[in-house]
Each structure stands twice: as C-alpha cells, then as structure tokens.
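K.L.:
sharing a model prediction with you, sequence too.
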Amino acid sequence: MPRPTALCRRRSLAVIGAITTAIASTLSSPARADMPAKPPAAEPVRPPEVAPSPARWRVSTETDVVRLALGSLSLHVMFRPPAAPRLRLSIGRVGGALPSVFHRLFDANKGWEAREQGAVLQGFYHLRNEGSTLFVGLGARFEAWEWRRPELAGKATGQQLFVMPSVGFRWFPTQSGFFVTPWVGFGVSAWNSGAGKLGEHTYEPLRFFPIAAVHVGYEL
C-alpha cells in the first residue's frame, strides 16, 4: 500500500498536468466567434484642401509716356482671358504730330510735317502666365493723316493701314499691378488712299512705320 506522501505527490502532479493541458488547448484553439474583433487603426486626419482661386479676366490700361510728354495722345485698354492668360488683346487710340527725328530718320518726304489720328488693334503672347515677361505681338494700325508744309497754307490728307509685328518686355517692379513696358514695332504698309498733294508738292505715303516706345500702366 503506497504511502500517503507519495499518493499526495502523484495527485498533485496529475492536477498540474491537467491544468497545463487545459491551458495549452485554450491557447491553440481558434478565437471564439463571440469575442469582439480588434478595432482597425484610425486613419490620420487630413487637413481640408483649399480650392484654387477661380480664374478671371485681367484688365489693364497703359499709355506712351514719350508721346504724352510731346503733347500727343496715346491710350490703350488691354484684356487677358482666363482660359489663355498668356494672350493679351489690346485696343488703342493714338494721335498727334510725328516728332521731327522721325522725319529725319524714316521719312523720305523732305520738308513735310505729318500729324496722325489712329486706331490700333493688337494681340500679344507672353512667355509667362504672370509677372514680368517677354512678349511678341502682331497688330493692325489704321492712320488718318494730315500732311502740311510750313511755307504753304492748307493741308493734304490721306488714310493708311499698317500691319505691325512687335516685341517687348512687360516689367512689374512691385507686387502691385503697376508695370513698365519698353517695346519696339515695325509697321509695313498694307494699304493707302494715295499720295497727298499740296501746291506743286507731293507727299508719298510711308512704306514702313518703325516705332520705339515706353509704356506705363496698371493691371487689375
């Protein structure tokens, strides 16, 4: 007959073995269906996106400071459409006497004075959407001329149409809409109403009309 101490030892080992088997069985068994699933990790909160400013028409006005200083007229209104910000369309009004330096350099009709009243339609293409940029352009310039001679009374008149390519630089020196635009153009006569006559003198219409100017203006 076994001793009580040995019997107790065997019973204790049996209990420990049963407990160990139960724990191992629990750990190896699949998770119960009624146990709550682990919640998914929360996604990081993203800041709301700022909608871009809607595109809009850009409107500007400009004038030729040299012509104003000489007492002539120069006013141009320009538009840039939102769908094509590099495109600038212009309508302008010019008028006044041509400076004497123009006659000396570019007018083969000697002894004459010429005064213009003109309208200008132009289109320009900018190399950048915004800010200071180079540009190229093409325009049509219609002129109503008055031709005079200092020694004779009266005047001769005529009309003329020029096609004028141009190139220039639009410079915004500050963050405001103020800009300065030096540019040059070269007009080629496409049509004229004929020569002007005053007494025994004849004025032959210009074949070419070169221009160099500095405009200042403001864009909204």
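P.N.:
Received it, and whenever you're ready, just let me know what you need.
K.L.:
C-alpha from now on. contacts and neighbour counts both.
P.N.:
OK.
K.L.:
now the helices for this protein?
P.N.:
For the chain, the helices defined by DSSP state H occupy 4-28, 65-69, 100-106.
K.L.:
and the ones you listed as TSV, adding distance to Phe179 and mean neighbour count?
P.N.:
Putting the helices of the chain into TSV (distance: least, C-alpha to C-alpha, whole Å; neighbours: other C-alpha atoms under 10 Å) gives the following:
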stretch	distance to Phe179	mean neighbour count
helix 4-28	80	11
helix 65-69	13	15
helix 100-106	27	12
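K.L.:
here's the one I want to compare it with:
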Amino acid sequence: MEIEVEAMTRTTIKPSSPTPPRLRRYRLSYLDQIAPLCFIPLIFFYSKSTTSVDGPIDLTMISTHIQKSLSETLTRFYPFDGCLVNSLYIDCSNAGVPYTETRARCLVTELIADPIPSELIKLLPCGLRDIPLAIQVNFFDCGGVAVSLVVSHEVVDFSSLSTFVNSWVAAGRGDCDVLWPRLDTASLFPPTDTSGYTRATAETIKDRVVTKRFMSFH
C-alpha cells in the first residue's frame, strides 16, 4: 500500500552530558576503514497503546520520552553524535543527532500486512552523508508508532547497532543496568593507510538481497 508521510518537526538531539574534550576525536579502526560505504536501516513498529498507569498516552508524552531516553543514550554512545572526517576519525562535537517526527497517513496493521520496501523508505530518515546516525519517529493515524534509524556502516556494524538499540530501550524503561559500548576498536585494529583501497558501495553491490521481518504479537 502507498504511504503518505508528512514531516512535522525536525531538530537535533544532543547528549544529556557533553562529551569531554579529551574524547572529541574518536579514531576509526582498520575494520571501519574497509567497511562498505552504505547505511544500515532499521524500523520498529508499535501498535497503539490505549492505557497506562496514569491513563491514555498522548503523542506529546511519547515524543518527550523518546527524545529524553535518546539523549541519555547518546552520552554513552558519543561517537554517534559527531561527524565523519575523511574516513579517519569522528569529530564528537556535541552537534546532535538529526531527529525527525512525521505523521503517517495509514494504519500500522495495513502496512505490516503487506509491506512494500519502496514505501517503507518513506519512514526512514534521509540525506545522510558524513554523520553516523539519524532518527525518525513516525506517528500513524491509528495511534501506532514506527521508530526508525539509519546508521553508517563505516562506523557501526549490526552487533554494535544492537547494543545501541538495547541500551536505548533500557534507558526508556528507566533501567539502572544499561548497556555500555566498548569504544576501543582502534586499539585492537589500528587504522592504516587505505588510499589505494576501493570500498564497495550500495550502488556497486548487485547481488540479490533477501530480507526478513520479525513480528511479535502481545
């Protein structure tokens, strides 16, 4: 089905605590230097929640909660809040992560019943170049929500992306035992001169791609 998506707000979310000056330059590892130049998309769909301890949940409450937990998580994952510089390092300048909220004119149940990849792209943040991460939160007419993110594969693999998402979820729940990343890859795989190396891009990968989706009903 076709999706009509209208942007409501665009802003940036900064870490709840500024990154110390000594951590401003985060070096990329050799594995980062040779990673394909592409972006990893991820979308989480949530059906409408009708009740809570204090009554109905409104969109403003959801938006505020998402932004607050994201800000707290970025303090731990500070390289995500920076700008890539010549595939050598990330300038962690506390500039903030691009964050967009939209109104999606359709129902979550209809969308996930017969998903069309070309339409799902509308739910993802776009325009990424030299930034590691961007977030888009889509509010549906039915009250459902889709939280989407796009990360640079030059900085993040799926394992570290999973760690970030789980840490963000834990912050949203108010858990004290949140996940902290290991940011020492450059010491394990020191960067080197890759000026003669040509990396793969999304445009040069011509193999057929198989996609899977995971659905959980409660």
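P.N.:
Ah, there it is. Fair warning: this is a prediction, and the values are worked out from it, not measured in the lab.
K.L.:
how alike are these chains, TM-score-wise?
P.N.:
A TM-score of 0.24 describes the superposed chains when it is computed by TM-score structural alignment, normalised by the length of the second structure; 91 aligned residues with a C-alpha RMSD of 5.6 Å.
K.L.:
in JSON lines, list the helices of the first structure along with distance to Val59 of the first structure.
P.N.:
As requested, these are exported to JSON lines (distance: least, C-alpha to C-alpha, whole Å):
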{"stretch": "helix 4-28", "distance to Val59 of the first structure": "77"}
{"stretch": "helix 65-69", "distance to Val59 of the first structure": "20"}
{"stretch": "helix 100-106", "distance to Val59 of the first structure": "32"}
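K.L.:
of all those, which lies closest to Leu134 of the first structure?
P.N.:
helix 65-69 (19.9 Å; C-alpha to C-alpha).
K.L.:
mind listing what the residue lying closest to Met8 of the second structure once chain neighbours are set aside touches?
P.N.:
Leaving out its chain neighbours, the residue that sits closest to Met8 of the second structure by C-alpha to C-alpha, 6 or more residues apart in numbering is Thr102, at 5.0 Å. Applying C-alpha atoms under 8 Å, 6 or more residues apart in numbering to Thr102 of the second structure gives the contacts 5-9, 136-139.
K.L.:
try it again at 10 Å.
P.N.:
4-10, 122-123, 136-140, 145-146 (C-alpha atoms under 10 Å, 6 or more residues apart in numbering).
K.L.:
next one: Trp145 of the first structure
P.N.:
95-97, 114-118, 155-160, 196, 205.
K.L.:
distance check, it against Thr20 of the first structure.
P.N.:
Note on Trp145 of the first structure: its distance to Thr20 of the first structure, by C-alpha to C-alpha, to the nearest Å, is 116 Å.
K.L.:
what of Tyr218 of the first structure?
P.N.:
90 Å.
K.L.:
what's the answer for Ile91 of the first structure, then?
P.N.:
Ile91 of the first structure is 97 Å from Thr20 of the first structure, where distance means C-alpha to C-alpha.
K.L.:
same question, Phe209 of the first structure
P.N.:
Distance from Phe209 of the first structure to Thr20 of the first structure, by C-alpha to C-alpha: 108 Å.
K.L.:
what ranges does the first structure have for its strands?
P.N.:
58-64, 73-80, 87-97, 113-126, 133-148, 156-170, 178-192, 196-198, 201-203, 208-219 (DSSP state E).
K.L.:
format these as TSV; extra columns: distance to Phe106 of the first structure.
P.N.:
Putting these into TSV (distance: least, C-alpha to C-alpha, whole Å) gives the following:
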stretch	distance to Phe106 of the first structure
strand 58-64	20
strand 73-80	21
strand 87-97	15
strand 113-126	12
strand 133-148	15
strand 156-170	15
strand 178-192	12
strand 196-198	18
strand 201-203	14
strand 208-219	8
